[in-house]
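Colleague: what follows is a predicted structure for the sequence shown.
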Amino acid sequence: MEKLMFIETGMGIDVHGQDITKAAVRAIKNAIHFNSMPGIRSVLPGNSLDNMVVNVKLAVPCDKDKLDIDTVKEAIPFGKVSVEVMDGGMLTTSGIVIEEKGDKNDKMYIVVASVEVGY
């Protein structure tokens, strides 16, 4: 990335179901949900959102091999998206197993995201 303009952070949790991808997508959406970048086109090369570069960093507590990177990328609506996955986040108890929600155990997955935007 030549020019870093914004860094947005968020957290996502899958309380029931132990789905690391669901927690990661929620973290990304939390990071970008409350932001607007009305002037971004005016500074991007060619004034095109296609030229925006988005680097997503995810701190995940487990199941890195089960993380669906393509689904994670789809959470970002514009730009050239890259995803970096690292150890972090939190694995903790939900306090209850609800089989109807897909629980295999009582663990909840917490993922932390950093979304860097620029060109």
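Modeller: Arrived safely, thanks for sending. Numbering: from 1, shown residues only.

Colleague: hey, let's count contacts and neighbours off CA atoms from now on
Modeller: OK.

Colleague: ok, Asp14 - how many residues close by?
Modeller: 20 (other CA atoms under 10 Å).

Colleague: residues contacting it?
Modeller: Residues counted as contacts of Asp14 (CA atoms under 8 Å, 6 or more residues apart in numbering) are Ile20, Lys22, Ala23, Met108, Tyr109, Ile110.

Colleague: try Lys66
Modeller: With CA under 8 Å, 6+ apart, Lys66 has these contacts: Ile20, Thr21.

Colleague: which residue ranges form the helices in this structure?
Modeller: For the chain, the helices defined by DSSP state H occupy 20-33, 40-43, 69-74.

Colleague: can you tell me what sits against the shortest one?
Modeller: So that's helix 40-43. By CA under 8 Å, 6+ apart, helix 40-43 touches Asn47, Ser48, Leu49.

Colleague: equivalent analysis for the longest one, please.
Modeller: For helix 20-33, contacts defined as CA under 8 Å, 6+ apart pick out 8-14, 56, 58, 60, 62-64, 66-68, 71-72, 75-76, 109-115.

Colleague: next, the one to line up against it:
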Amino acid sequence: MEVIFIKRYVVEFGYGVDLHGQDVNKAAQKAVKDAISHSCLCGLEEILGVNLDEVIVEAIVAVSRPEEIDEEGIKAVLPIGQKYVKAVKGGLRVPGIKEPQFGDTEDDSIEVAVACVTVSIK
């Protein structure tokens, strides 16, 4: 059996907010987009010669209701690699203002998500 070692190349954090609608997926997608917008992976191709389709990209999202996370929707935000998503309990839910015309469905809360995106190579 061959042992494969995975080495982290980038660890980046981001946060996202759904001001109206109480949607953990919208907040999580924004958090992942925020995290990946802070990184340029040019060293993977230019220095290491790594094919970007072969990197391993893991997104861990912390939201108030992790059981509602649509993993495929989060993966769709990640532009490259073998994609993995994990949702955990966390994030933040704070009072806002309930305006149905803006999409509020449940209450006046604002949903905040935190994401950690890790890019690794074999």
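Modeller: In hand now; what should we look at? The structure presented is a predicted model; accordingly, all values stated were derived computationally and were not measured.

Colleague: which contacts among the contacts of Asp14 of structure 1 does structure 2 share?
Modeller: Contacts from those that recur in structure 2, judged by both residues aligned by TM-score structural alignment, their matches' CA atoms under 8 Å, are Ile20, Lys22, Ala23, Met108, Tyr109, Ile110.

Colleague: farthest pair within the residues you listed?
Modeller: Lys22 and Met108 (11.3 Å; CA to CA).

Colleague: quick check: neighbours shared by those two?
Modeller: Ile13, Asp14.

Colleague: sorry, back to before: nearest to Met1 of structure 1, of the contacts of helix 40-43 of structure 1?
Modeller: Distances from Met1 of structure 1 to the contacts of helix 40-43 of structure 1, taken by CA to CA, are shortest for Leu49, at 14.6 Å.

Colleague: show me what the closest one aligns to in structure 2.
Modeller: Counting by TM-score structural alignment, Leu49 of structure 1 corresponds to Leu52 in structure 2.

Colleague: run a quick neighbour tally on its match.
Modeller: 16.

Colleague: distance of it from Val119 of structure 2?
Modeller: 10 Å (CA to CA, to the nearest Å).

Colleague: same thing with Gly16 of structure 2?
Modeller: On the measure of CA to CA, Gly16 of structure 2 and Val119 of structure 2 end up 20 Å apart.

Colleague: most centrally placed residue in structure 2?
Modeller: Val32 (3.0 Å; CA atoms, centre = their mean).

Colleague: map that one onto structure 1.
Modeller: Matched across to structure 1, Val32 of structure 2 falls on Ile28, judged by TM-score structural alignment.

Colleague: now do the strands in structure 1.
Modeller: With DSSP state E, the ranges of strands along structure 1 come out as 4-14, 53-60, 80-87, 90-93, 107-118.

Colleague: relative to Asn35 of structure 1, which of the ones you listed is closest?
Modeller: Proximity to Asn35 of structure 1 (CA to CA) singles out strand 4-14 among the strands of structure 1, at 8.2 Å.

Colleague: now the contacts of Asp14 of structure 1 as TSV including neighbour count and distance to Asn35 of structure 1?
Modeller: Compiled in TSV, the contacts of Asp14 of structure 1 are given as follows (neighbours: other CA atoms under 10 Å; distance: CA to CA, whole Å):
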residue	neighbour count	distance to Asn35 of structure 1
Ile20	25	24
Lys22	21	21
Ala23	25	20
Met108	22	27
Tyr109	27	25
Ile110	26	22
